[in-house]
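**Student:** okay, sequence plus prediction incoming.
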Amino acid sequence: MTIPLRFGYKASAEQFGPTELLKYAVLAEQAGFDSVFVSDHFQPWNHEGGHAPAAMPWLGALGARTERILMGTSVLTPSFRYHPAVVAQAFGTLGAMFPGRVILGVGSGEALNEVALGIPWPEVKERFARLKEAITIIETLWSEDRVTYEGQFFRTENATIYDKPETPVPIYIGASGPAATRLAGRMASGFITTSGKARELYTDTLLPALAEGIEKGHRSPDDVDTLMEMKVSFDHDRERALQDTRYWAPLALTPEEKMAVEDPIEMQRLADALPIERTAARWIVSTDPDEHVDRIESYLDLGFRHLVFHGPGADQERFIRLYGEEILPRLRARHG
């Protein structure tokens, strides 16, 4: 079965408190978005004015306030702050309450979220191994009873998830490198990555790795949703669209600049030093809706089927309204 084309809204948990964020996500459903994805940070990118609501209870509130949208995490780390069994329990509950509407998006984590809790931050190889083990535990708990598991990093003993959906919640894997992308192709229901990077990263590295994983898993491309978190700043005022990206300057830092940063105060210091041209470089900054859609379509041309739009500005109601009135209708008119 062909994966449908979907357009989602990124709920910026790093920028807004939980009540305000919930209001925007409900508006997104009303404006015609198909999904809402929220990140799960323990600490935000910015110390001053930052937020970090817990994703799992927030998704429960969102499900109760909405009727049709898909909702999930982009992304949650199930292998440091949380024991994978706790994640299985929480998302099993969400899946039972809102059947067919919940997605668990997972990743290997960042130091900013874990080190503050006294967790030693390991190298990439261990983070990746922890993620694989965590996914195995979660899926086993959703499909079996009385699970005893002894892994390298986690254990369970006669563990049972008593409240779970009739069908497991889809697991999507967030990745920016080939190893995790291959894992998504081999075993996940979806692959999550972000826009605004060199086109060659997608064409020469990530998408070939995804195809390799799908082949190794003896699966079809239609078994794996391809979700691109789109960094977009659309407004009729170009200066406003440009300056809206300032809050999200940390995204313009290279992986080498930010991966080992443990303190949001230091993260904010590094980001504040960037010029606006570099801050905006990760974003599609546009004032013309047709030009904006043309630039978005370059990601559809790559094969991504689920675009989740992240607007950087403080006025999210304005972003949601403009997208609902001018961008989503154009995308759907072109692509059905």
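**Tutor:** Perfect, thanks for sending it.
**Student:** hey, let's count contacts and neighbours off CA atoms from now on
**Tutor:** OK.
**Student:** the residue nearest to Pro165 when sequence neighbours are not counted and Pro120, how far apart?
**Tutor:** Leaving aside its sequence neighbours, Pro165 sits nearest to Ala96 (CA to CA, 6 or more residues apart in numbering; 4.2 Å). Separation of Ala96 from Pro120 (CA to CA, to the nearest Å) stands at 34 Å.
**Student:** take this one as well and set it beside the first:
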Amino acid sequence: MTRFGYTLMTEQSGPLELVRYAQSAEAVGFDFEVSSDHYSPWLVSQGHAPYAWTVLGAVAQATSRVELMTYVTCPTMRYHPAVVAQKAATLQILSEGRFLLGLGSGENLNEHVVGEGWPSVDTRQTMLTEAIEIIRELHTGELVTYDGEYFRVDSARIWDVPDAGVEIGVAVSGSESIESFAPLSDHMIAVEPDAELVSGWDAARGGTSRKIGQIPISWDPDRDAAIARAHDQFRWFGGGWPVNAELSTPAGFQAASQFVRPEDVAESIACGPDLDAIAESVRPYIDAGFTDIAIVQIGDEQQDRFLAEAAEPLLEKLRGL
């Protein structure tokens, strides 16, 4: 059975609000909750970027049932993989086994801030491979020394390691990334409902692993308001990840999306009060074979109402698919 999650969108909400939304999302029946891990919002109009790991630590204490996940953390630029391994182990203990570490090769928007430049995609993929190897070794609780092409670890040990370890999901986009990361990770993450990714992953890992996707929606009783909100805060989404990974600032996304029209956004994101239409927009992920799908409700100002009025009946319709 497909599991449905709620997205803690750090780019559009402050830390206190995110913890409150996490509690409400658990109460209405979402199966899991994913958090973005950003240093900047995509667009200035979103207006937020709290530290995801602090938020998730608070959410781990404020909830009791839902699985938690980073969607996704880049363990190669802002964070050294040895630090990510420690953070993930601690969060797994705080959540009492409910955490899944979602990893990816990152976006320039978030990683350039440390002043180390932005490597080519091939380099980023190699760096991610090394990072996962380091995280895996450190999660054994043993003393680790690692000397790779991009990372070194010198006599490091994580002293508080969860008994069951931490499962890892990795973002992939094609056959080459599946070939690289399927042997190193437990689960697949992807941002498009591509059945070939699912079949390729299953061939590499087996059908028992999870395939985790995410889709934005803009629920609102007023469809025009829903479209306007989606256009204001989510028009960057249409650029696609090859573009989105490379731009370095919200101003860059503002410029790149300046000619995107509200009607363009409405064609790619389900907007308005029609829960049947919103549920149908999720169907391509189900048909492609995704086991877990996280919903992004666009706009901080509409989260409370969405969770109070629309989330529960939407979940019923989604599970009915």
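**Tutor:** Noted; the coordinates are in hand. Here the structure is a predicted model, which means the values were calculated and not measured.
**Student:** which one of Ala96 and Pro120 of structure 1 is surrounded by more residues?
**Tutor:** Looking at Ala96 of structure 1 and Pro120 with other CA atoms under 10 Å, you find the greater number of neighbours at Ala96, namely 19 against 11.
**Student:** what helix or strand is the alignment partner in structure 2 of that one on?
**Tutor:** Superposed on structure 2 with TM-score structural alignment, Ala96 of structure 1 falls opposite Ile93. Using DSSP states H and E, the secondary-structure element containing Ile93 of structure 2 is helix 81-94.
**Student:** what is that helix packed up against?
**Tutor:** The elements that helix 81-94 of structure 2 packs onto, with contact taken as 3 or more CA pairs under 8 Å, 6 or more residues apart in numbering; DSSP states H and E, are helix 52-62, strand 99-103, helix 121-138.
**Student:** deepest-packed of those, please.
**Tutor:** Among these, ranked by average contacts under mean count of other CA atoms under 10 Å, first place goes to strand 99-103 (a mean of 26).
**Student:** average distance between that strand and structure 1?
**Tutor:** After superposition onto structure 1, the average distance of strand 99-103 of structure 2 to its aligned residues comes to 0.7 Å, using mean CA distance after the TM-score superposition for structure 1.
**Student:** could you report the neighbour count for the nearest residue to Glu157 of structure 1 once chain neighbours are set aside?
**Tutor:** Setting aside the residues directly before and after it, Glu157 of structure 1 is nearest to Thr148 in space (CA to CA, 6+ apart), at 4.3 Å. When counting by other CA under 10 Å, one arrives at 15 neighbours for Thr148 of structure 1.
**Student:** helix or strand: which one has Thr148 of structure 1?
**Tutor:** Following DSSP H and E, one finds Thr148 of structure 1 within strand 147-150.
**Student:** ok so, going back, out of the helices and strands packed on helix 81-94 of structure 2, flag the one nearest Met188 of structure 2.
**Tutor:** Nearest of the helices and strands packed on helix 81-94 of structure 2 to Met188 of structure 2, taken as CA to CA: strand 99-103 at 8.9 Å.
**Student:** ok, now which ones touch the counterpart of Phe128 of structure 1 in structure 2?
**Tutor:** Taking TM-score structural alignment for the superposition, Phe128 of structure 1 sits opposite Gln125 in structure 2. Going by CA atoms under 8 Å, 6 or more residues apart in numbering, Gln125 of structure 2 touches 105, 177.
**Student:** show me the contacts for the residue nearest the centre of structure 1.
**Tutor:** By CA atoms, centre = their mean, structure 1 has its centre lying nearest to Ser74, at 1.9 Å. Taking CA under 8 Å, 6+ apart as the contact definition, Ser74 of structure 1 lies against 37-40, 105-106, 174, 192.
**Student:** show me what it lines up with in structure 2.
**Tutor:** Counting by TM-score structural alignment, Ser74 of structure 1 corresponds to Tyr71 in structure 2.
**Student:** what's the answer for Leu331 of structure 1, then?
**Tutor:** Checking with TM-score structural alignment, Leu331 of structure 1 has Leu318 as its match.
**Student:** name the helix or strand for that match, please.
**Tutor:** Under the criterion of DSSP H and E, Leu318 of structure 2 resides in helix 311-320.
**Student:** that helix: which residues count as buried?
**Tutor:** When neighbours are counted by 16 or more other CA atoms under 10 Å, the buried residues of helix 311-320 of structure 2 are found to be 311-312, 314-315, 317-318.
**Student:** mind putting those residues in CSV, distance to Ser180 of structure 2 included?
**Tutor:** Conversion of the buried residues of helix 311-320 of structure 2 to CSV gives the following (distance: CA to CA, whole Å):
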residue, distance to Ser180 of structure 2
Ala311, 37
Glu312, 39
Leu314, 36
Leu315, 35
Lys317, 37
Leu318, 33
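**Student:** hang on, the earlier thing: show me the contacts for the closest residue to the residue nearest to the centre of structure 1 other than its chain neighbours.
**Tutor:** Spatial nearest neighbour of Ser74 of structure 1, excluding adjacent residues (CA to CA, 6+ apart): Ser39 at 4.8 Å. Remark: with contacts taken as CA under 8 Å, 6+ apart, Ser39 of structure 1 is in contact with 11-14, 55, 73-76.
**Student:** so what corresponds to Ser39 of structure 1 in structure 2?
**Tutor:** Under TM-score structural alignment, Ser39 of structure 1 pairs with Ser36 in structure 2.
**Student:** any idea how far Asn110 of structure 2 is from its match?
**Tutor:** Using CA to CA, Ser36 of structure 2 is found at 11 Å from Asn110 of structure 2.
**Student:** again with Leu314 of structure 2
**Tutor:** 32 Å.
**Student:** same check, this time on Val243 of structure 2
**Tutor:** For Val243 of structure 2, the distance to Asn110 of structure 2 under the criterion CA to CA works out to 14 Å.
**Student:** between the two, which one's more packed in?
**Tutor:** Counting neighbours by other CA under 10 Å for Val243 of structure 2 and for Asn110 shows that Asn110 has the greater number, 21 against 14.
**Student:** am I right that that one is in a helix?
**Tutor:** Yes. Secondary structure of Asn110 of structure 2, determined by DSSP: H, G, I helix; E, B strand; the rest coil: located in a helix.
**Student:** next up, the contacts around the equivalent of it over in structure 1.
**Tutor:** Using TM-score structural alignment as the criterion, the counterpart of Asn110 of structure 2 in structure 1 is Asn113. Contact partners of Asn113 of structure 1, counting by CA under 8 Å, 6+ apart, are 41-43, 262.
**Student:** let's see 6 Å
**Tutor:** Going by CA atoms under 6 Å, 6 or more residues apart in numbering, Asn113 of structure 1 touches 41-43.
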